[in-house]
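In: pasting the sequence and the predicted coordinates here, then a few questions.
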Amino acid sequence: MDVMTSPVVAVGPDSALDEVCDLLVTRELSAVAVIDRGVLLGSVSEEDLIHRAEIGTAAPRRPWWVRLFGSNTALAADYLKSHSLHVTDLMTRQVVTVSLSTPIDEIAALLEIYRTRLVFVVKGERVVGIVAGADLVRALFSVRKSLPRPVSFHDVASIRQEIVVALRSEAWPSIGEADVIVTNGVVAFWGGYLSEQERKASLVLAENTAGVRSVDDHRVPLDIAYAMV
C-alpha cells in the first residue's frame, strides 16, 4: 500500500492493440491491466508485444517436422500473439496479485520467482494498484535520502566491535575477529577470503559502518594462502 502506483491504467478484453500501444507509449508504462466489470482478467505488457509480424519480430516459422509433430495449440498461440489485434488474444492471463498489506520483501521475492515486472494489488476482486520494480527503486531512493549521515566520532574500539558483530551475524564471512584492525577510522582486513563476492561483501559491510573513513584490504585468496603453507 505504501509503495504502489494507483490508480491502475486498464483496458477491456474487447480493446484493440492500437489502444494498448498508445497507452504504453504516451504514459510510459510497462503494462496495462485487462479488467472486465471490475474483475482482473490479465495484463498486456511490453513482453506480450515484442514478437509482432508488423515489425518483423514474429517467432520464426517452425521446421516442417515441428509443424507436423508439434502441438497445434502452441503453434496457433504463437500466431495469435504475433498477428492478432485483439487484447483478449494478446494478454497474459496468469498474473501475480498481492493485498494492500503484503510486505514489500514478499513482493520483491514474487517479482524474482515469477520473473515478472509487476504485481497487481487487489482489494477483494477490485484492482487498486500495481507495484513494479520501479516502485521498489523509488522506495529505496526515498529511504536512502532519509538516512542519517555517518558520524565520525565513534572510537576505534566501538567501530571494530560493530564490524566484528556484523560479520558474525552473516553466514558468508571466512575472516576472523583477529583479522580486523581499526586505526583512526581506517579499517584493515587481513587473512584470506574464499571468493571475490565474499571479499567485496565484507568491504561493503565495513564501508557502511558509522565512523569508517576508508578500508584497506590486505587479504589473499585462501587457496593461495594454503599453497604457501
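Out: That came through fine.

In: from here on, contacts and neighbour counts on C-alpha atoms
Out: OK.

In: what about residue 139, helix or strand, and which?
Out: Here residue 139, judged by DSSP states H and E, is contained in helix 133-146.

In: which strands and helices sit next to the helix or strand following that helix?
Out: Once helix 133-146 ends, the next helix or strand along the chain (criterion: DSSP H and E) is helix 156-169. The contact analysis (3 or more CA pairs under 8 Å, 6 or more residues apart in numbering; DSSP states H and E) places helix 156-169 against strand 180-183, helix 196-207.

In: just the ones you listed: most buried one?
Out: Burial of the helices and strands packed on helix 156-169 is given as mean neighbour count (mean count of other CA atoms under 10 Å); strand 180-183 ranks first at a mean of 18.

In: ok now that one, how far from the chain's centre?
Out: Centre-to-centre, strand 180-183 and its host chain are 35 Å apart (CA atoms, centre = their mean, to the nearest Å).

In: go through the helix holding residue 139 and flag the buried ones.
Out: By 16 or more other CA atoms under 10 Å, the buried positions in helix 133-146 come out as 133, 135-136, 139.

In: now do the SS call for residue 122.
Out: On the three-state scheme (DSSP: H, G, I helix; E, B strand; the rest coil), residue 122 is labelled strand.

In: what separation do you get for it and residue 153?
Out: Using CA to CA, to the nearest Å, residue 122 is found at 48 Å from residue 153.

In: so between these two, which is more surrounded?
Out: residue 122 (17 against 11; other CA atoms under 10 Å).

In: residues touching the more buried one, list them.
Out: Neighbouring residues of residue 122 by CA atoms under 8 Å, 6 or more residues apart in numbering: 97-100, 128-129.

In: one step back: right, and the helices and strands packed on helix 156-169 - which one's nearest residue 51?
Out: helix 196-207 (37.0 Å; CA to CA).

In: okay, pairing it with this:
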Amino acid sequence: MLAIDVMTPSVICAQPEMTVQEAAKRLVENGISGMPVVDANGALVGIISESDLLHRVETGTESKRSRWIELFSSTRDLASTFVKEHGRTVADVMTASVISVDGQTPIADIAELMEKCGIKRVPVLRAGKLAGIVTRANLIRALASASPPVQHSAASDREIAEAIVAALHDKRWALSKENVIVKDGVAHLWGVIQSEEEERALCIAALEVQGVKEARAHLSYPTIMPLM
C-alpha cells in the first residue's frame, strides 16, 4: 500500500500568522494533536503539534532551568527556548524542518520514518503543495482493514518444513533444519532457546509459512552446570 491509499486528503491546517492561542483552539476543537502549517499559496512551511505548545509562559509551564544548566547551554539554545515559550504566532513556535513524502511512498517506509524520527504524522506533498497527511491512526486503520493471508497450499510436510527453515535462515534465533518437523501441516519446533520472546517469534514465523496449520513449541533453555 502507498501513502495515497491511506492518507487523509482533507487536512486541517494552520497558517504562519495565526496566533498560538488560535492554533491551540483549532487543535482542541478538532481533536487532533498536530497539523501542518501552510502559507497563502498552499506550500508547506512547517508543522505545529502539542509538543510545540507544551511549555508556555501563559500557563506557567515554561522550562525551569538551574543557573548551572543555563551556564553550560549555548545562547542559541537559550534564545530558541525563549522564542518557543514566549512567541506569539505559529511561525514563532512551529517546527520548520518537516519530514514529508509523496503519494507513491510505501506505507512501510512511512512507518519506519515515524519510528526512526519519533513523529506521529507525515505530510504528503504533490508538486510541492500539501495533498494530504498520513498519521499513525491512518496506518492502524490500514491494518484493521487488511485481511489475514489465506493459506492455500498443496505442499508436502517436507516442503513446508523446508520453507520454514528458509524463512528463518537470516534470523540469529533460527532453528536448524533437523529441529523443524512438520506432520499433517502442524509444525513442531525443537531446540534450545534463550528467551520466551524467541519462542513466540519462532511460532509466529512458522505460522506465516503457507501450509502451516499450527505451530507447537518443544523448546528448552540451556542447561546451566553448577560450579564445582
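Out: Thanks, I have the structure now. None of the values given here were measured: they were computed from a predicted structure.

In: and the TM-score between them?
Out: TM-score for the superposed chains, counting by TM-score structural alignment, normalised by the length of structure 2: 0.83, backed by 222 aligned residues with a CA RMSD of 2.7 Å.

In: picking that back up, quick one: list the elements packing against the helix holding residue 139 of structure 1.
Out: Under the contact criterion of 3+ CA pairs under 8 Å, 6+ apart, helix 133-146 of structure 1 touches helix 104-113.

In: the helix it packs on vs structure 2, average offset?
Out: By mean CA distance after the TM-score superposition for structure 1, the fitted helix 104-113 of structure 1 averages 2.1 Å away from its aligned residues in structure 2.

In: in that helix, what counts as buried?
Out: 104, 107-108, 110-111.

In: closest one of those residues to residue 227 of structure 1?
Out: Comparing the buried residues of helix 104-113 of structure 1 against residue 227 of structure 1 with CA to CA places residue 108 closest, at 41.9 Å.

In: show me what contacts that closest one?
Out: Counting by CA under 8 Å, 6+ apart, residue 108 of structure 1 has contacts residue 133.

In: map it onto structure 2.
Out: Aligned by TM-score structural alignment, residue 108 of structure 1 pairs with residue 111 of structure 2.

In: returning to that earlier point: and which of the buried residues of helix 104-113 of structure 1 is nearest residue 83 of structure 1?
Out: Taking the buried residues of helix 104-113 of structure 1 together and measuring to residue 83 of structure 1 by CA to CA, the closest member is residue 111, at 28.5 Å.

In: tell me how far the closest one lies from residue 55 of structure 1.
Out: Shown here: residue 111 of structure 1 relative to residue 55 of structure 1, a distance of 29 Å by CA to CA.

In: same question, residue 96 of structure 1
Out: According to CA to CA, residue 96 of structure 1 stands 29 Å off from residue 55 of structure 1.

In: which one's more surrounded, the two?
Out: Using other CA under 10 Å as the criterion, residue 96 of structure 1 and residue 55 rank with residue 96 on top: 15 against 9.

In: which residue in structure 2 lines up with that one?
Out: Counting by TM-score structural alignment, residue 96 of structure 1 corresponds to residue 99 in structure 2.

In: same check, this time on residue 74 of structure 1
Out: Residue 74 of structure 1 maps onto residue 77 in structure 2, by TM-score structural alignment.

In: list the buried residues of the strand or helix carrying its match.
Out: Assigned by DSSP H and E, residue 77 of structure 2 falls within helix 75-86. Across helix 75-86 of structure 2, burial judged by 16+ other CA under 10 Å covers 81-82, 84-86.

In: over to stretch 35-45 of structure 2?
Out: Using 16+ other CA under 10 Å as the test for burial, stretch 35-45 of structure 2 gives 35-38, 43-45.

In: now swap in stretch 164-179 of structure 1 and tell me
Out: Neighbour counts using 16+ other CA under 10 Å place 164, 167, 172-175, 177 of stretch 164-179 of structure 1 among the buried residues.

In: could you list which of those residues belong to strands?
Out: Using DSSP state E, no member of the buried residues of stretch 164-179 of structure 1 sits in strands.

In: and the residues you listed, which two are the farthest apart?
Out: For the buried residues of stretch 164-179 of structure 1, with distances taken as CA to CA, the pair at the greatest spread is 172 and 177 (14.2 Å).

In: residues near the alignment partner in structure 1 of residue 67 of structure 2, how many?
Out: Under the alignment (TM-score structural alignment), residue 67 of structure 2 maps onto residue 64 of structure 1. Residue 64 of structure 1 is flanked by 9 other residues according to other CA under 10 Å.

In: from residue 76 of structure 1, how far off is residue 64 of structure 1?
Out: Applying CA to CA, the value for residue 64 of structure 1 to residue 76 of structure 1 is 15 Å.

In: residue 133 of structure 1 too?
Out: Counting by CA to CA, the gap from residue 133 of structure 1 to residue 76 of structure 1 is 32 Å.

In: residue 147 of structure 1 now?
Out: For residue 147 of structure 1, the distance to residue 76 of structure 1 (CA to CA) stands at 53 Å.

In: what residues are up against the closest residue to residue 206 of structure 2 other than its chain neighbours?
Out: Excluding its sequence neighbours, the residue lying closest to residue 206 of structure 2 (CA to CA, 6 or more residues apart in numbering) is residue 164, at 5.7 Å. Counting by CA under 8 Å, 6+ apart, residue 164 of structure 2 makes contact with 180, 205-206, 209.
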